[in-house]
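**Student:** Sharing a model prediction with you, sequence too.
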Amino acid sequence: MAGKSDKEILANSMYEDDPNGNSAPATTKDQESDQRQEVLKATNVTPPSAAPRWGPQNKGAQELASLYSPGKRAQEIICVYTCIGLMIINLILIVRHMRLERISVAIVSALCGIITADFASGLVHWAADTWGSVDLPLIGRNFLRPFREHHLDPTSITRHDFIETNGDNFMVGIPILGYLAHYFYIRSPSEIQLHFGWIAYVFLCSIFVAMTNQIHKWSHTYWGLPRWVLLLQSCHIILPRKHHRIHHVAPHETYFCITTGWLNWPLERIRFWSTFELVIEHFTGLKPRDDDMKWAKKLT
């Protein structure tokens, strides 16, 4: 668990059943809050202070939420509908060209695509969590702001609708799926069969990249999830809730992959992210998560 004990996770992460009041029914919330206090006493962990360190009452979280603009909303709507259209087109084309002898190749390629998507989610998540500032032109308010807000109010994502949750990730899928549809148009059936493994890889990678933030949202949703989502989480086919909670131990320096989470443990074992941070800090003087810490200090 990346060197984080259950005790550390309990003491240094927001328990998502309490401050937002939206991740469990009231009776369950009260029971789990009592259980938490018992564990804190048993493990000699000092309970969190009364200050709103996490949740929607945190001043930083409120300020960041207010920066969500109509222009950003319009971009997300366009991206979601465009990407869904391309998903449907490519799925139809793939089914049309599917051959029985290509199924094993397609499965292996699809698995590689899912692993690639998991690594890509970690890379983007790490970069946006660790570097840059909300004050940066264009990318600050539009793309880094949600990462800062999420650390201060983790279950705010459960209050976002489908558009706000998935707009940015669907935007990433548009050029890839657009290219894939174009590939079907310009290639002959024999060429498509020859490269069917590559096609399956690109398609599944794109789908999982696009769905990453929806999967992320489910990892913060502690009641009301469909049974099939719970099954996928329990089988660790998509990011499990308990697994992702390790990332939300302050100062959010580990377990960045949020599609399946399969790569989190091996990347931590080889100190992948921390090594990159040391190299970047050495050559640039920039401090990892400096902007993230600035927003975390706005408690009142």
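**Tutor:** Yep, that arrived. The structure displayed is predicted, hence computed values, not measured ones.
**Student:** contacts, neighbours, all on C-alpha from now
**Tutor:** Will do.
**Student:** list the buried ones in stretch 147-165?
**Tutor:** Taking 16 or more other CA atoms under 10 Å as the basis for neighbour counts, the residues of stretch 147-165 that come out buried are 147-158, 162-165.
**Student:** So what's the gap between that stretch and the chain middle?
**Tutor:** From the chain centre to the centre of stretch 147-165 is a distance of 10 Å (CA atoms, centre = their mean, to the nearest Å).
**Student:** With stretch 243-262 instead?
**Tutor:** Here stretch 243-262 shows a centroid-to-chain-centroid distance of 9 Å under the convention CA atoms, centre = their mean.
**Student:** One more: stretch 206-223?
**Tutor:** What separates the centre of stretch 206-223 from the centre of its chain is 6 Å, taken as CA atoms, centre = their mean.
**Student:** Using neighbour counts, pick out the buried residues of it.
**Tutor:** Burial within stretch 206-223, assessed by neighbour count using 16+ other CA under 10 Å, is assigned to 206-222.
**Student:** cool, stretch 91-103 as well?
**Tutor:** residue 94.
**Student:** quick one: terminal-to-terminal distance for it?
**Tutor:** With CA to CA, to the nearest Å applied, stretch 91-103 spans 15 Å between its terminal residues.
**Student:** here's the one I want to compare it with:
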Amino acid sequence: AAVTGAAVAAASPGSAPRAARRTPQPVLTLPGDTLESTPGMAGYVAAWTAVTLAVLGRSLAAAPAGAAAGIACGMLMAELFSGIFHWATDNYGSIETPVVGFACAAFQGHHLAPWTISFRPFANNVFKIARAGLPLTGLAAALLPAPLAAFAATTFYGQMWAQEFHRWSHTKRLAPWQRALQRCGVAISTADHCRHHKPPFSTHYCILSGGLNPVLDSKPVLFWRRLERFFYQATGIEPNCWKGDKGAPVRQQALGL
């Protein structure tokens, strides 16, 4: 684990340079984590992109209308799934959890040093998603009819862009075209995602465009509170956003539905 300038500044705030306090350095705490991109990381991203494009092209050729509908529905599902995965890994599990333990620790640790993601190059930021999405997309192409294959491929591939747009929302300096995508609602905006980063981290989980957040977070839907109540009643496990003084109102709202 590497804890750099942020820890030094916290230990001796009087001696830390003014600029260093304004611009925290990245904090890495997970085993094997790095801020470097490697050819292997880029290879996963390139391979998944190629496979996704091939699946979409084949699906559109086989069933144009059905595949187009599948892509449109997949874009909506990609937004929803980004929220469900974010909610689940924020609130449940740990580094010890099978299969998704690293993701649980990464999302929960992100709340402690949210600026770290802004230091990650593109391939470094998304390659773990590409590594998981590549075989899933291949299975979808092999087992599903064209419209459903297009739906699945779009949903899976959207998770890569959700993670990248998440990085943009924490990055101070973006290119004009990146800011334009945020302004027009394609990529989640900094203002929208910052609403999530307020304890107990109980809302604004969708990180692709953020377009579903107002619907899922508001009455009468209260999607996350209903999910939390369901899992609590089924397992007895309380989500992290119910804990502490700031989580008590969230818990009360969920159990009162």
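**Tutor:** Thanks, I have it. Please read these numbers as outputs of a predicted model, since none were measured by experiment.
**Student:** Let me know how buried residue 193 of the first structure is, in neighbour terms.
**Tutor:** By other CA atoms under 10 Å, the residues close to residue 193 of the first structure number 17.
**Student:** Pull the contacting residues for it.
**Tutor:** Residues counted as contacts of residue 193 of the first structure (CA atoms under 8 Å, 6 or more residues apart in numbering) are 97, 102.
**Student:** Give me the secondary structure label for it.
**Tutor:** For residue 193 of the first structure, the reduced secondary structure class is helix; criterion used: DSSP: H, G, I helix; E, B strand; the rest coil.
**Student:** do the same with the one 5 residues further on
**Tutor:** Counting by three-state DSSP, the backbone at residue 198 of the first structure sits in helix.
**Student:** The one 10 residues further on now?
**Tutor:** Reduced to three states with three-state DSSP, the structure at residue 208 of the first structure is helix.
**Student:** Could you report the distance from it to residue 154 of the first structure?
**Tutor:** Summarising the geometry, the distance separating residue 208 of the first structure from residue 154 of the first structure, computed by CA to CA, is 22 Å.
**Student:** And for residue 132 of the first structure?
**Tutor:** Between residue 132 of the first structure and residue 154 of the first structure the distance, using CA to CA, works out to 20 Å.
**Student:** swap in residue 160 of the first structure?
**Tutor:** Distance of residue 160 of the first structure to residue 154 of the first structure, computed by CA to CA: 11 Å.
**Student:** do the same with residue 148 of the first structure
**Tutor:** Taken as CA to CA, the spacing of residue 148 of the first structure relative to residue 154 of the first structure amounts to 10 Å.
**Student:** Same check on residue 89 of the first structure?
**Tutor:** With the distance defined as CA to CA, residue 89 of the first structure ends up 35 Å from residue 154 of the first structure.
**Student:** Check residue 275 of the first structure too.
**Tutor:** Distance from residue 275 of the first structure to residue 154 of the first structure, by CA to CA: 26 Å.
**Student:** Residue 178 of the second structure corresponds to which position in the first structure?
**Tutor:** Here residue 178 of the second structure is matched to residue 229 in the first structure, going by TM-score structural alignment.
**Student:** For the spatially closest residue to its match that is not a sequence neighbour, what is the enclosing helix or strand?
**Tutor:** Closest residue in space to residue 229 of the first structure, ignoring its immediate chain neighbours: residue 218 at 7.9 Å, by CA to CA, 6 or more residues apart in numbering. For residue 218 of the first structure, the enclosing helix or strand under DSSP states H and E is helix 196-219.
**Student:** Distance from the chain centre to the helix or strand that that helix is followed by, please.
**Tutor:** Beyond helix 196-219 of the first structure in the direction of the C-terminus, DSSP H and E gives the next helix or strand as helix 227-234. With CA atoms, centre = their mean as the basis, the distance from the averaged C-alpha position of helix 227-234 of the first structure to the chain average is 17 Å.
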